Each structure stands twice: as structure tokens, then as C-alpha cells.
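> Only the shape, not the letters, is given here:
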């Protein structure tokens, strides 16, 4: 596909009202997923069971009335949101080529994350199951079994931890505001900014711990030390005041989910 053809396709995607509507729905369902994950994390902090990750969230949704319909809606919305991010990646307005590629990598990476969650929803909609921790441990074992696997696993861990740090940074500095068209002033604007700050920081902590677990698995040569979001959140309970920390992070993920609802309304598109 030529550059002109690719740009034309991206522009067509950007100008599609249907895709814009579906992408906004994608933010709504992304919010639902994070609220469910955060609620499960709070339940775990209080001594209950459950898997505080995408798979656990989808399993919870599947048990609701009309849960199957919602799972399909989650998959559709997140696939559309992923497509929107890809379109954004190839409509770079910055003339600096170095920034252009960094911009593209960021948006394509975000698209992959959205599509991955969408695939998990699709798996559950079709009656399947997904174990995030098991998948992560399998990947870690496969990497450790290859030449240079320890280095690769450390690299994966550092990249994931870097994503977590980026979330914390974007929350603390309110960089996320650049992607929103918020009301000029008032309580609504202040509330959305507070929810965004708290939510981004909480999500960054959770993602960062996943990266740390990858590094621990590499250093100890123990693939079982790695884990997904569920393992990362549950590992917080082993820290001093860990139950309180886990509760706060879970509450922060709920806040991030609520922020996603606002993002659906005010995202620049």
C-alpha cells in the first residue's frame, strides 16, 4: 500500500461518523471493564476471591443479565477504538519526523492494548476462558528457554514498567487533558481532571508492578514469578499496609473507569 493510499484510508477512518461513535462507545466499555477490575481488587483486599484482570472482569460481566450482549459490545467498541488509534497514528501533524514516529508508536501500542482487551471479551462471548497470569507465565517460560531469554524478559519488564511510569506521569502532570475538549470552567471540568489524575496514577501503579514481576522472573529465572494484572494487584497485599494500598489502587481503577465515561464525551475526535 502506498503512502498516499494509507493516508487516504486513515483520513476516511477519521471522517467516519460511525467509527467516531463506535470509538466513543469503546471508551464507555473500557470504563466498565476498569470499574469491574477495580471492584474485584477491592473485594480481594477485603478477603474475597476473584481475578482482578481483564479475564476476571469478562467473567463477571458474563454472569450479568444481558452479559453476553455486553461482551459483544465491549469487543466491538474496543476494536473500533483500536482502529481509531491506528488512524490517529498515521495522521501526524507534527513535521518533526522523530516526533512523528514516537507519536505513531504510542498510538499503535495503545491500539494493540485496546484490541487485546477486545479479544478477551470476544473469547468470553464465544464461551471460552482466558487466564492472564497463566499466559504471562507461559510467555516468560518461553523467553527464558531461548538464547538471551533473560535479557529479553528484562527488556519486556522494563518496557511494561515504562508504560506504567508514563501513566503516572500523564496523571500527575495532567497531560491527558491535551486529548480532551473540556468545558471552559466550573465543577465539571475540575471533577474530570481530578478523576483523570487519580485514575491515571492508579493504573500506572498497577501496570508498573506487572513490569516489575517480569524483571523478577528474569533475575530469578523463575517464570512463575511473572504474572499479569491480577498477580500484580494481589502482590500489593504482601507489602506493609498492603491491604490498604490494594484497596486504594482498586478504588483508583474504578475512578479511572469513571473518567473513561467522561472521555467518551469529551475526547477530541
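In hand now; what should we look at? Note that this is a predicted model, so its numbers are computed, not measured.

> all contacts plus neighbour counts: C-alpha atoms, from now on.
OK.

> Spell out the residue ranges of the helices in the stretch 1-150 of the chain.
3-14, 17-45, 54-62, 67-89, 97-125, 132-144, 149-173 (DSSP state H, counting those that start in this stretch).

> which residues are contacting the last one?
Spelled out, it's helix 149-173. If you take Cα atoms under 8 Å, 6 or more residues apart in numbering as the criterion, helix 149-173 is touched by 140, 143-144, 175-176, 196-215, 217-219, 221.

> Comparison target below:
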């Protein structure tokens, strides 16, 4: 199959109504998960419990709610079609022909594919822990030659993504992802949301670096571990509360993105 045919097929798939509506659905369910993660993070900040403040904790909350199984399957479909759309973007470069845009699309493809798999596990009654998956992945990576260096580099990369999120939120660069201005309420929510996600990702990346330096894969605990690390910092309750509010704001912004996203 030659490259022009592959690009043509990808372009047609990316422009199909099913993929477009599915991608918008994916942004909507992403917003719902961020709202649930924010809720759990607030419980972690102010009580001794709270559950897992990450995607698996949010999905577990959905699974135990009324109508949860149906919503979980909707989540699977939304994330799967978002992954498909990112694949078409990586192939065609429809909204950015530069290599960097395609690399970002590939990164998002991997992220949404992982979310699809996690949501599918919950939808089929086989729950999984994002934190355990992160630890297992780090342990496996460290078992290879140069594994510690790779884990450290991964941590730096995650922290760099977090820094970019802060920049994107502060400068409101996320508006470039939309077809039109979503309103000031969405801009404020997007700014707060991207900054909060950036802070959380920087902490998560830092934990990977610590795991590499200490030769301790258990230190790489994902988003839940990152948020709990914030809780243990000086004025941690306030810090985690601010991040939780920001994550909730990002969930609200995702609602606007579901409508105005450049798909």
C-alpha cells in the first residue's frame, strides 16, 4: 500500500461524521473523568480516604454509580474514536504539517489508546489500577540495560509536558485548538485547568526521576501518587485543593472543547 493511498484513507476517516462525533464525545467523557478525579482529590486533601485520584479511581466511581456500565461503554467508544482521530492526524498532518505536530498526535494516540484499554477493563468487569500499571511498567523498564536512564528521561519528558501545559494555559494557547471563541467562562476554566494539570504532571515526572535515582520503581506512582505527594508538602492541603479545583475547571473546559474542538 503506497503512502498516498494511506494518507487518502486516513484523511477520509478523519473527516467522517462518526470519527468527528466520536472525538467530541471523547472530549466530553474526558471532562467527566477530570471532574471525578478532582472530586477524589478533594477527598484526599481533606479526609483520610478518597480512593485513587487518577483515571482508574474515576472509572471505579463510574462503575459503582447508577447507570455506570452504560457510561463506561460510552467512555470506551469516545476514547477509542479520539485515538482513531489522533491516528489520522499523525498520518495526514491535517491541522499541522510540521513533524512536531505529528509527534504530538502520536503521543495523544498512545494516551487515548491506553485510556480506551483501561475503560474497557472496567466496562467488562475487570478493574485495574493506574498506579499499579505505572509501577509495573517502571519495574519492567528498569530491568533492561540502561533502564534507569530511560525512566529518568521519561520523568523529564513528563515534567516537560507539564511545563508546556502551564505555558499553554497561562497564554491561553488552547484557543488555537478550537474553531471559535468559546466564551470567557471557558477561557478562565481552560487557563486554570491547564495550569493545574501542568503542576500535577511536573510532580508525576519528578517521581519518575526519583525512582530512577533511588533504583526504586515503587516511587513512580502515577497521578494518584503525584497528588498525594502534593498533600504531604508544606501547606499540602491547600495546594492539593487548588490543583483539584483546577482539574475540575479543566473538566468544565473539556465540555466547551467537545463543542468547539477543531476536529
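Everything's here; your move. If you're wondering where the values come from, they're calculated on a predicted model, not measured in any experiment.

> still on that earlier bit, between the helices of the stretch 1-150 of the first structure, which one is closest to residue 248 of the first structure.
Closest approach to residue 248 of the first structure among these (Cα to Cα): helix 17-45, 7.9 Å.

> how far does that closest one sit from the chain's center?
Put simply, helix 17-45 of the first structure sits 10 Å off its chain's centre (Cα atoms, centre = their mean, to the nearest Å).

> Buried residues, it. List them.
By 16 or more other Cα atoms under 10 Å, the buried positions in helix 17-45 of the first structure come out as 19-20, 22-45.

> Compute the number of surrounding residues for residue 97 of the first structure.
Residue 97 of the first structure: 10 surrounding residues under other Cα atoms under 10 Å.

> With residue 64 of the second structure instead?
For residue 64 of the second structure, the neighbour count with other Cα under 10 Å is 10.

> what's the distance between it and residue 32 of the second structure?
15 Å (Cα to Cα, to the nearest Å).

> do the same with residue 119 of the second structure
Distance, residue 119 of the second structure to residue 32 of the second structure, by Cα to Cα: 13 Å.

> who are the neighbours in contact with residue 19 of the first structure?
Neighbouring residues of residue 19 of the first structure by Cα under 8 Å, 6+ apart: 13, 80, 84.

> same deal with residue 71 of the first structure?
Per Cα under 8 Å, 6+ apart, neighbours of residue 71 of the first structure: 58, 61, 62, 121, 122, 124, 125.

> and the residues you listed, which are buried?
Restricting those to buried positions leaves 58, 61, 62, 121, 122, 124, 125, with burial counted as 16+ other Cα under 10 Å.

> Pick the one among those closest to residue 266 of the first structure.
Of these, the one sitting nearest to residue 266 of the first structure (Cα to Cα) turns out to be residue 121, at 25.0 Å.

> Surely the closest one and residue 75 touch.
Yes. Residue 121 of the first structure is within contact range of residue 75, at 5.4 Å (criterion: Cα atoms under 8 Å).

> Pick the one among the contacts of residue 19 of the first structure closest to residue 232 of the first structure.
Of all those, residue 80 has the smallest distance to residue 232 of the first structure: 28.2 Å, by Cα to Cα.

> what about that closest one, neighbour count?
That count, for residue 80 of the first structure with other Cα under 10 Å as the rule, works out to 26.

> gap between the nearest residue to it once chain neighbours are set aside and residue 127 of the first structure?
Counting by Cα to Cα, 6 or more residues apart in numbering, residue 80 of the first structure lies nearest to residue 23, which is 5.2 Å off, once chain neighbours are set aside. When distance is defined by Cα to Cα, residue 23 of the first structure is 25 Å away from residue 127 of the first structure.

> Which position in the first structure pairs with residue 234 of the second structure?
Aligning on TM-score structural alignment places residue 234 of the second structure opposite residue 240 in the first structure.

> One more: residue 133 of the second structure?
When the first structure is aligned by TM-score structural alignment, residue 133 of the second structure is paired with residue 135.

> show me the contacts for its match.
Applying Cα under 8 Å, 6+ apart, no residues contact residue 135 of the first structure.

> Please report how far it lies from residue 226 of the first structure.
Residue 135 of the first structure is 10 Å from residue 226 of the first structure, by Cα to Cα.

> what about residue 24 of the second structure, distance to residue 78 of the second structure?
Applying Cα to Cα to residue 24 of the second structure and residue 78 of the second structure gives a distance of 8 Å.

> again, but for residue 208 of the second structure
Distance from residue 208 of the second structure to residue 78 of the second structure, counting by Cα to Cα: 29 Å.
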